[in-house]
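# predicted structure and sequence below. I'll ask about it afterward.
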Amino acid sequence: MSTALKLTLHQAPAAQGLRWIQLGWQVFRQAPLALSSLLALFLLMAALLQVLGLVGALLGLAALPLVSLAFMLSAHQLLQKRMPSWQVLAQPFKLTRERSHAQLRIGLLYVICTVSVMSLGNWIDGGRFDALQEALAQAGQDSASQKAAEAALAAALADPNFFWAALVRLGGVLLISIPFWHAPALVHWGGQGALQALFSSTLGVWRNKAAFALNGLAWLGLLLAASLALALVAGLFGAPGLLPLLVMPLTLFLASVFYAGLYFMFVDSFRFVAAEVEPAPPVQA
């Protein structure tokens, strides 16, 4: 009788949610430039894809699950004292054809789910959210654009449908993230199919819901503290124009630390254990 490895669910204590942030920071500080550059490269690629219009936006959206896997692979390499590079983005497609196809299916399903949620939100608020985004994007051009943006914001806040649409978008995105959270890693390391990986990811997040909830609350607190710190710095220097210049590097830093912690969320939610495998019966002559 021989042995093989099988993937099993594991339950981590709630306090591990805070530990994930600490572990993400420890990995990030080993290669801050490499990890930040990886995220910056994806953002640049997503911006360039915008030239293709709707098709480019959908391609960028489909790549998001692979970005999370790329950071898991980078963290795994750093723990093995190996420096990651941008090539981790292509590594999921260097295994088997079945796993490559499963990763592509996950990206396609992610696009379908996200677009469905956003479309539902647009239907509820009548497209007011998109109009508000466009108005805010043009707010800095002149005084007329600024007034138009303020009027659009006031109208949106006064519309109850805008609140419900925002709630649908936020809740929908959070619900979508659950099956897709571990799915790329389950395909890559566990050899699962796309649908099986989505199901396993949902079970993994649910079993560790207390740790994930604490992790989310901690990150919310960090984001609020960072926003307050930026506002105080801009106020002390009397330069409100300094705020946009500080937001991008801080966002890149915090997002890189968050993504670096995804690997530890995966290894704490799933474990590979030895499983006995019955030998094949001898072939009769």
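Everything's here; your move.
# going by C-alpha atoms from here, please, whenever you check contacts or count neighbours.
Will do.
# my guess is Phe272 meets Leu186, correct?
No: contact between Phe272 and Leu186 fails when scored by CA atoms under 8 Å: they sit 11.2 Å apart.
# more neighbours: these two, which one.
Shown here are Phe272 and Leu186; by other CA atoms under 10 Å, Leu186 has more neighbours (25 against 15).
# okay, that one and Ser256: tell me how far apart.
Leu186 sits 21 Å away from Ser256, going by CA to CA, to the nearest Å.
# and here is the other one:
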Amino acid sequence: MKLNYVAPKEGYTWIRQGIWLFKQNPLGFLMLVFMYVFAAQLAVIIPVIGVFAVLLLTPTLSVGFMTACRQAIQKERIKPSVYIAALKSSPIVRKRILQLGLVYAAMIVLLSFILSLLVDFELLLPLMTSDKPITPEALRQVYLVLFFGAMLYVPVAMLMWFSPVLVAWEDMSVPQALFSSALACWSNKAAFFLYLSIWSAILIAIPLTIGMIFDAINLGQVASYIIAPISMAGLTVMHCSFYATWKACFTDNEVVMPV
């Protein structure tokens, strides 16, 4: 396994490769993303335990989706059971992937605690529990949550981007996988910046624009029927493009994806 250094423009190439990969089995990939979103929504209903379970299993599910990407390239059928591929592996991999889940959960808890010190959540609670108009101060807190949340999550994302696959496929220890993942992201930060900027425009700017257009013509309720499938498809393609980032940043003997 060798770490690669790629040009900034590769960030765009990863998205193109994600689209290509999605086309290999669109129904299979959509099924996997829908299952994850549905399970996450159910988990939120169960206080504390449900959210912790999702965080604990996030690395496992990540390996499952990456395994599905492999299967799609090899023209194999994608099954829901692919999500537990890491847990069906060797005992050492199973132990490490769950340890990685604990690390991820701990980092998210720490991130949430720090965010609570920077933002006044008491102003935000009425927005989620009532239909009262948004005050300027509440809107300011919303922007602060988005800004500080994104900044705090960047190092977490760098540590977790490749570490589940490095643990499951490359037999790395948890500390080694976390370090290698962060190093790969930092070494290719320009490509990742372009990659994430494009996805931000696709998944955030485009739905907001559609919503504003439909609100302007008094069809705001109709917008959700258009935005939801577009967002689901975009989210699925983005998950497929994660595999492209893996193939670009690390060298192995597998099939190379088309440009």
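Right, received. Where do you want to start? Since this is a predicted model, take the numbers as computed values, not measurements.
# TM-score of the superposition?
Once superposed, the chains reach a TM-score of 0.89 (TM-score structural alignment, normalised by the length of structure 2), with 252 aligned residues with a CA RMSD of 2.1 Å.
# quick one: contacts of stretch 214-232 of structure 2?
Contact with stretch 214-232 of structure 2 is made by 30, 33, 203, 207, 210-212, as judged by CA atoms under 8 Å, 6 or more residues apart in numbering.
# distance between it and the chain's centre?
Relative to its parent chain, stretch 214-232 of structure 2 has a centroid offset of 24 Å by CA atoms, centre = their mean, to the nearest Å.
# quick one: the longest helix seen in structure 2 aligns where in structure 1?
Counting residues, the longest helix found in structure 2 (DSSP state H) is helix 220-249. Helix 220-249 of structure 2 corresponds to residues 240-269 of structure 1 when matched by TM-score structural alignment.
# give me the distance from that stretch to the chain's centre.
Taking mean C-alpha positions (CA atoms, centre = their mean), stretch 240-269 of structure 1 and its chain are 11 Å apart.
# flag every buried residue along it.
243, 252-254, 256-269 (16 or more other CA atoms under 10 Å).
# ok, whatever residue of structure 1 lines up with Ala168 of structure 2 - contacts?
In structure 1, the residue paired with Ala168 of structure 2 is His188, using TM-score structural alignment. Neighbour list for His188 of structure 1: 92, 99 [criterion: CA under 8 Å, 6+ apart].
# how far away is His188 of structure 1 from Ala152 of structure 1?
45 Å.
# likewise for Ala144 of structure 1?
12 Å.
# those two: which is more packed in?
Ala152 (20 against 12).
# what helix or strand is the equivalent of Leu61 of structure 1 over in structure 2 located in?
Aligned by TM-score structural alignment, Leu61 of structure 1 pairs with Leu55 of structure 2. Using DSSP states H and E, Leu55 of structure 2 sits in helix 49-73.
# how far does that helix sit from its chain's centre?
10 Å.
# got it, and stretch 186-201 of structure 1?
The answer for stretch 186-201 of structure 1 is 17 Å, by CA atoms, centre = their mean.
# and what of stretch 103-115 of structure 2?
16 Å.
# try stretch 191-211 of structure 2
14 Å.
# and the end-to-end length of it?
OK, stretch 191-211 of structure 2 end separation, CA to CA: 30 Å.
# name the residues that touch it?
So stretch 191-211 of structure 2 is contacted by 6-12, 14-15, 185, 220, 223-224, 227, 231, 234-235, 238 (CA under 8 Å, 6+ apart).
# contact partners for the spatially most central residue of structure 1?
Central residue check for structure 1 by CA atoms, centre = their mean: the C-alpha nearest the mean position is that of Ser68, 5.8 Å away. The neighbourhood of Ser68 of structure 1, defined by CA under 8 Å, 6+ apart, consists of 184, 259, 262.
# let's have those residues in a markdown table, adding distance to Phe212 of structure 1.
Output for the contacts of Ser68 of structure 1, formatted as a markdown table (distance: CA to CA, whole Å):
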| residue | distance to Phe212 of structure 1 |
| --- | --- |
| Pro184 | 18 |
| Tyr259 | 14 |
| Leu262 | 11 |
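# just give me the neighbour total for Phe29 of structure 2.
Neighbours around Phe29 of structure 2, by other CA under 10 Å: 26.
# my bad, should have said Thr202 of structure 1
Counted with other CA under 10 Å, Thr202 of structure 1 comes out at 20.
# look up how far Leu195 of structure 1 lies from it.
With CA to CA as the criterion, Thr202 of structure 1 and Leu195 of structure 1 are 11 Å apart.
# list the contacts of Val54 of structure 2.
40, 43.
# what do you get for Ser89 of structure 2?
Ala168.
# shouldn't it be within a strand?
No: going by DSSP: H, G, I helix; E, B strand; the rest coil, the assignment for Ser89 of structure 2 is coil, not a strand.
# which position in structure 1 aligns with it?
Ser89 of structure 2 maps onto Leu95 in structure 1, by TM-score structural alignment.
# which residue ranges of structure 1 form helices?
16-28, 32-49, 54-62, 64-79, 97-125, 128-137, 143-158, 160-181, 183-188, 194-207, 209-236, 242-260, 262-269.
# got the angle for the longest one vs helix 143-158?
Translated: helix 97-125 of structure 1. If you take axes from the mean of the first three to the mean of the last three CA atoms, to 10 degrees, helix 97-125 of structure 1 sits at 90 degrees to helix 143-158.
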